[in-house]
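Peer 1: Sequence and predicted model, in that order:
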Amino acid sequence: MGNDRTAGTGHAVIAGAGIAGLLAARVLAGPYERVTVVERDALPAGAGPRRGVPQGHHAHGLLAKGFELLDELFPGLTQDLVAEGALVRDAQADVRWFNDGHLLKPAAGDLPCLLVSRPGLERYLRSRVATLPGVEFHDRCEVLEPVADHTGGRVTGVRVLRVNSEPRLLGSDLFVDATGRGNRGVTWLRALGYGSAPQERVDSGLVYVSREYRRRPGDAPADAYVVGASASAPRGGVALSAEGDRWLVTLFGMGADRPPVDPDGYHRFAARLPVPDLHRLLERLEPLGPPRAMRIPVSVRRHYERLERFPEGYLVTGDALCQFNPSYGQGMTVAAGEAAALRDCLAEDAGEGLAARFFRRAARITDVPWDLSVGGDLRFPAVAGRRTPRVRALNRYVARLHRAAAVDPVVGRAFLTVAHLQEPPQRLFARDVLAGVARGGAVRGATVRGLLRPRPAGEVARARTAAPAPAADPAAGDRPRTTAAS
């Protein structure tokens, strides 16, 4: 992996045993002699959902880029998970993608995606990390606060509280906050004498309702369905095959248009999606349990890279760094990218300035998916934010691109490579894609020239006004709105 920190010395403590915490543990094992993962939940022996990850009940999408990174970090992952019932499918050939009501034209490609439940993936990663030298898990144990040295310039430990025990101090050379959406980073930094990171926020008003169904051979012509919302119909859904011969089905709506939790209402909502295919599938399936609802918290990006002061020995990753609208399916892939960035930073120098270097790299990883998700959210009238002429033009172009992708597989593949974070958004304006969109008379030259103007990274995200902070939601929950939860 290239982590050649001096002879594996020191102790790293990670708060949170979710996907981001496990990936951090993977790259810290070796560079650090000891890695302790502290988790508030009781960690299950199997693959069941747990209280601290309520989104585990809902369908999750692992984008092609994330799949690639996980297979690199955990050699043999694909074979192991397929042996346990997960599926590997091509995103263009094997998934029925509907964007703005248009079926993306299927074609053989090379964009493999992994169909597996969130609890199944987390259990597998946890089992692999647990075998790494020097790694140990402390579950039913909560990080109360990081503790700094007498200068306040370096975190030297964390105070933890285990169930039925007294608080105690764990000494550390590196502390990683991977506590997700419910993180207390602002409070912890303030107590250490530091300011909070600048934030961007957007509230799509998204609500998920999910249900499991039995999967049998011949159920459907595809192993996954993705029905994206549109500005005129701000509702959508996904149906993903998963291990255990199951379909994981998640319907989502925005604002007042929420999927009901009663079974009949759930199916009636599915009938109101922009296309009938997902509803027809549900009519043929046997449910395995009741629908489960979840209000998706506000999306928040924290710009730690902009802070002039930050303590050494302290990092932030995963949803604690940026929590995305999960309907784009970006969260796990971004967490994998951050883990790879941390690995590279450690290979260069694990000493002073690690946090600053990591946050700069993490910001570059986050820029594109954040801009894509915010730009996608601003398609919907109910989402608060300022639509600049450029944002409006981009969203009009994307709508035209979706129409072209229904008949032109080159256009469809370009969309998917961007959606799966394999290629930058500029791919959507390459000559062959513009030609495919223009063939239907869908875009005029003047519009294209305007969209191709260079722009600073993050412009789309900064084009909107900050939404007011909502009341705290105890239920914590990856291109445009097309994929399942992050």
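Peer 2: Perfect, I can see it now.

Peer 1: use CA for all of it now, contacts and neighbours both
Peer 2: Will do.

Peer 1: Nearest the geometric middle of the chain, what residue?
Peer 2: The chain has Gly331 as the residue nearest its centroid, 1.2 Å off, counting by Cα atoms, centre = their mean.

Peer 1: ok, it touching Thr317?
Peer 2: No: counting by Cα atoms under 8 Å, Gly331 does not reach Thr317; the two are 10.9 Å apart.

Peer 1: which stretches of the stretch 51-200 of the chain form helices?
Peer 2: Here the stretch 51-200 of the chain has its helices, by DSSP state H, counting those that start in this stretch, at 64-73, 77-83, 118-130, 185-191.

Peer 1: returning to what we had before: would you quantify the distance from the residue nearest to the centre of the chain to Val460?
Peer 2: Plainly put, Gly331 is 19 Å away from Val460 if you go by Cα to Cα, to the nearest Å.

Peer 1: same thing with Gly66?
Peer 2: From Gly66 over to Val460 the distance is 23 Å, taken as Cα to Cα.

Peer 1: The closest residue to Pro198 other than its chain neighbours: what's it in contact with?
Peer 2: Once flanking residues are discounted, Pro198 sits nearest to His303: 5.4 Å by Cα to Cα, 6 or more residues apart in numbering. His303 makes contact with Ala197, Pro198, Gln199, Leu321, Ala363, according to Cα atoms under 8 Å, 6 or more residues apart in numbering.

Peer 1: same deal with Leu321?
Peer 2: Here Leu321 is in contact with Gly180, Arg301, Arg302, His303, Tyr304 (criterion: Cα under 8 Å, 6+ apart).

Peer 1: Looking at these, which is nearest Pro311?
Peer 2: For these, the residue nearest Pro311 by Cα to Cα is Tyr304; the value is 11.4 Å.

Peer 1: how many other residues sit next to that closest one?
Peer 2: 23 (other Cα atoms under 10 Å).

Peer 1: these two touch, right, it and Pro198?
Peer 2: Yes: using Cα under 8 Å, Tyr304 makes contact with Pro198 at a distance of 7.2 Å.

Peer 1: The residue nearest to Ala130 when sequence neighbours are not counted and Asp71, how far apart?
Peer 2: Nearest residue to Ala130, sequence neighbours excluded (Cα to Cα, 6+ apart): Glu136, at 6.6 Å. According to Cα to Cα, Glu136 and Asp71 sit 22 Å apart.

Peer 1: Neighbour count for these two, which is higher?
Peer 2: Taking other Cα under 10 Å, Glu136 and Asp71 do not tie; Glu136 has more neighbours (17 against 13).

Peer 1: In addition, the following structure is provided for comparison:
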Amino acid sequence: MVRAAGMSARDRHPTSGGHAVVIGAGIAGLVAAQALAESFGQVTIIERDRLPDTARPRPGVPQGHHAHALAARGLLVLEELCPGLGRRLDAAGAPPVDFCREARHHWPAGVPEPVSSDVVIRPVSRPLLEILLREHVGARPEVRIMDGHQAGDLVGDAGAVTGVEVTPRGAGGRAMTMAADLVADASGRSSHLPGRLAAIGLPPPAEQRVDARVGYASRAYHIDPAAPPPWRALFETPDAPGRTRGCFALRIERDRLLITLQGAAGDHPGAEEDDFMAFMKSLRAGLADVVAGLEPATPIHRYRRSAGHRRLYHRLPSWPDGLIVLGDATCTLNPLYAQGMTVAALQARALGTMLRERPLASPGSAAAFQRRAMRISARPWWMSALADRAWTDSSPLVRAADAYLGACQRLAVADTAMFRDLAEVSNMLTGPAVLTRPRHLARLLRPRDR
């Protein structure tokens, strides 16, 4: 099925802006299409899944069953890219939440006292966020969404990509060549781009990988709106090397409590009722008491593909014009740290900025975007990779970074300034350098605080 909003822009304005093809209708693909629609006359999104008409998980996004809290930076950028998204989330029952006042953070050293802050998140199910973005982007006259279609080989050569092969899924589907001035791969961690580059004569990119062997199990529960938990979100993160277990718990739309249990270093929660509850009871946050008597709204779903993976496309000796890659297709972050959607949104915003500066289909522009996209993901990658390596790497750098973060969390339990700074860093509103402010260093160096 092809979903389109009336007559395409190319039909109405045959010479306006050219044609961009986006592979993937997930978060990264949708925000990329939104940015491209400002400069291209037609944007076609190719999606292998049949897209649901309601907010429910789909096969191509297995993470859709698990907890997602849209980080503060991502929320700001998505609202900038898609004005009115906040109002739609409000109307759907996903209000904003003060990360320091309305969420509870269970750290090894204790639980910080709630305090008001400017760090605002949105606990929301992934399917709801995706369908709201899809409705917003799909309403643009320049955009059409072709679901149930598989993107295949690139058309072109090592110098320039001029299109992509597209095949309807199902028996008897015949491949067709879709010409494009720009192809954007936003197909996620399962991207086949390295093989497709090899087919046009380019070498595979260098890759980096880190794996804390984190696994998840999630279930939603119905809650009584007259007697909800006293918080909007609850976080208990694993802590290397001894505390392998943690959780997310989010009050999401339709009066549901979505709980994701997570275990690092291979200590994964099970999918059976007894195993799931035993894991929950082993946590410090007291979630088992919260869900006692609540009716489950979903089965238990597991997910274990959490390794961080970065493909260094920007380091290839040459890059074809007319091709870009963004989101998880180039840098997959451990979902534990809730950075992936924000990185995709920041890359889409950078894409829009570049398009206002010069045509992205012009010589060298696609390679310039790849360098910019990698700079955007660099800090989140190193922050998450350092945290993940704490489970497997005993090098001085990793030990020092892990020890310093632990010291900051211990101080933050009673120090509201450090608590707010940690909240801003984890929500990508600022960089980790704020954790070394003179005030914090002075406190951390005092014997009783150290």
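Peer 2: Yes, it's here. This structure is a prediction, so every number in the text was calculated from the model and none was measured.

Peer 1: Do you know the score for how well these two fit?
Peer 2: With the length set by TM-score structural alignment, normalised by the length of structure 2, the two chains reach a TM-score of 0.93; 430 aligned residues with a Cα RMSD of 1.5 Å.

Peer 1: coming back round to it: mind telling me what the residue nearest to Ala130 of structure 1 corresponds to in structure 2?
Peer 2: Under the alignment defined by TM-score structural alignment, Glu136 of structure 1 corresponds to Arg144 in structure 2.

Peer 1: Next, the aligned residue in structure 2 for Arg413 of structure 1: secondary structure please.
Peer 2: When structure 2 is aligned by TM-score structural alignment, Arg413 of structure 1 is paired with Arg420. Classification of Arg420 of structure 2 using DSSP: H, G, I helix; E, B strand; the rest coil returns helix.

Peer 1: ok, Arg420 of structure 2 touching Phe99?
Peer 2: No: applying Cα under 8 Å as the test, Arg420 of structure 2 and Phe99 come out as separate, 9.0 Å apart.

Peer 1: residues bridging contact with those two, i.e. touching both?
Peer 2: With Cα under 8 Å, 6+ apart, Arg420 of structure 2 and Phe99 have common neighbours Ser117.

Peer 1: which residues sit in contact with Ala91 of structure 1?
Peer 2: Ala91 of structure 1 makes contact with Gly109, Leu111, Pro112, Cys113, Leu416 under the criterion Cα under 8 Å, 6+ apart.

Peer 1: which of these lies closest to Pro291 of structure 1?
Peer 2: Cys113 (25.7 Å).

Peer 1: top helix in structure 2 by residue count?
Peer 2: Scanning structure 2 for the longest helix, with DSSP state H as the assignment, gives helix 365-389.

Peer 1: whereabouts in structure 1 does it align?
Peer 2: With TM-score structural alignment applied, helix 365-389 of structure 2 matches the range 354-378 in structure 1.

Peer 1: Repeat that for stretch 333-341 of structure 2.
Peer 2: Aligned using TM-score structural alignment, stretch 333-341 of structure 2 spans residues 324-332 in structure 1.

Peer 1: Now do the end-to-end distance for the matching stretch.
Peer 2: End-to-end distance of stretch 324-332 of structure 1 (Cα to Cα): 10 Å.

Peer 1: which residue ranges form the helices in the stretch 201-350 of structure 1?
Peer 2: Assigned by DSSP H, counting those that start in this stretch, the helices in the stretch 201-350 of structure 1 fall at 263-271, 277-284, 331-348.

Peer 1: who does the second one touch, helix- and strand-wise?
Peer 2: For helix 277-284 of structure 1, the packing partners by 3 or more Cα pairs under 8 Å, 6 or more residues apart in numbering; DSSP states H and E come out as strand 235-242, helix 263-271.

Peer 1: Please name every helix or strand in contact with the last one.
Peer 2: Spelled out, that is helix 263-271 of structure 1. Right, helix 263-271 of structure 1 is packed against helix 277-284 by 3+ Cα pairs under 8 Å, 6+ apart.

Peer 1: Give me the contact list for the helix it packs on.
Peer 2: Applying Cα under 8 Å, 6+ apart, the external contacts of helix 277-284 of structure 1 come out as Asp219, Ala220, Tyr225, Val227, Gly237, Val238, Ala239, His267, Ala270, Ala271, Leu273.

Peer 1: Can you name the residues that contact the last one?
Peer 2: Pointing back at Leu273 of structure 1 there. Listed by Cα under 8 Å, 6+ apart, the contact set of Leu273 of structure 1 reads Val227, Ala233, Arg235, Gly236, Gly237, His279.

Peer 1: Equivalent analysis for the fourth one, please.
Peer 2: Going by Cα under 8 Å, 6+ apart, Val227 of structure 1 touches Trp97, Phe98, Asn99, Gly101, Gly236, Gly237, Val238, Leu273, Pro274, Val275, Leu278, Thr482.

Peer 1: out of these, which is most surrounded?
Peer 2: Greatest neighbour count in the contacts of Val227 of structure 1, by other Cα under 10 Å, goes to Gly236: 31 neighbours.

Peer 1: which position in structure 2 aligns with that one?
Peer 2: Alignment note: Gly236 of structure 1 maps to Gly246 in structure 2; criterion TM-score structural alignment.

Peer 1: Over to Ala270 of structure 1?
Peer 2: Alignment note (TM-score structural alignment): Ala270 of structure 1 maps to Met280 of structure 2.

Peer 1: I'd guessed that match sits against Leu261; true?
Peer 2: Yes: using Cα under 8 Å, Met280 of structure 2 is in contact with Leu261, at 7.1 Å.

Peer 1: what about those two, which has more around it?
Peer 2: Between Met280 of structure 2 and Leu261, counted using other Cα under 10 Å, Leu261 has the larger neighbour count: 28 against 24.

Peer 1: What's the match for that one in structure 1?
Peer 2: Per TM-score structural alignment, Leu261 of structure 2 is aligned with Leu251.

Peer 1: Could you report the distance from that match to Ala148 of structure 1?
Peer 2: In terms of Cα to Cα, Leu251 of structure 1 sits 45 Å off from Ala148 of structure 1.
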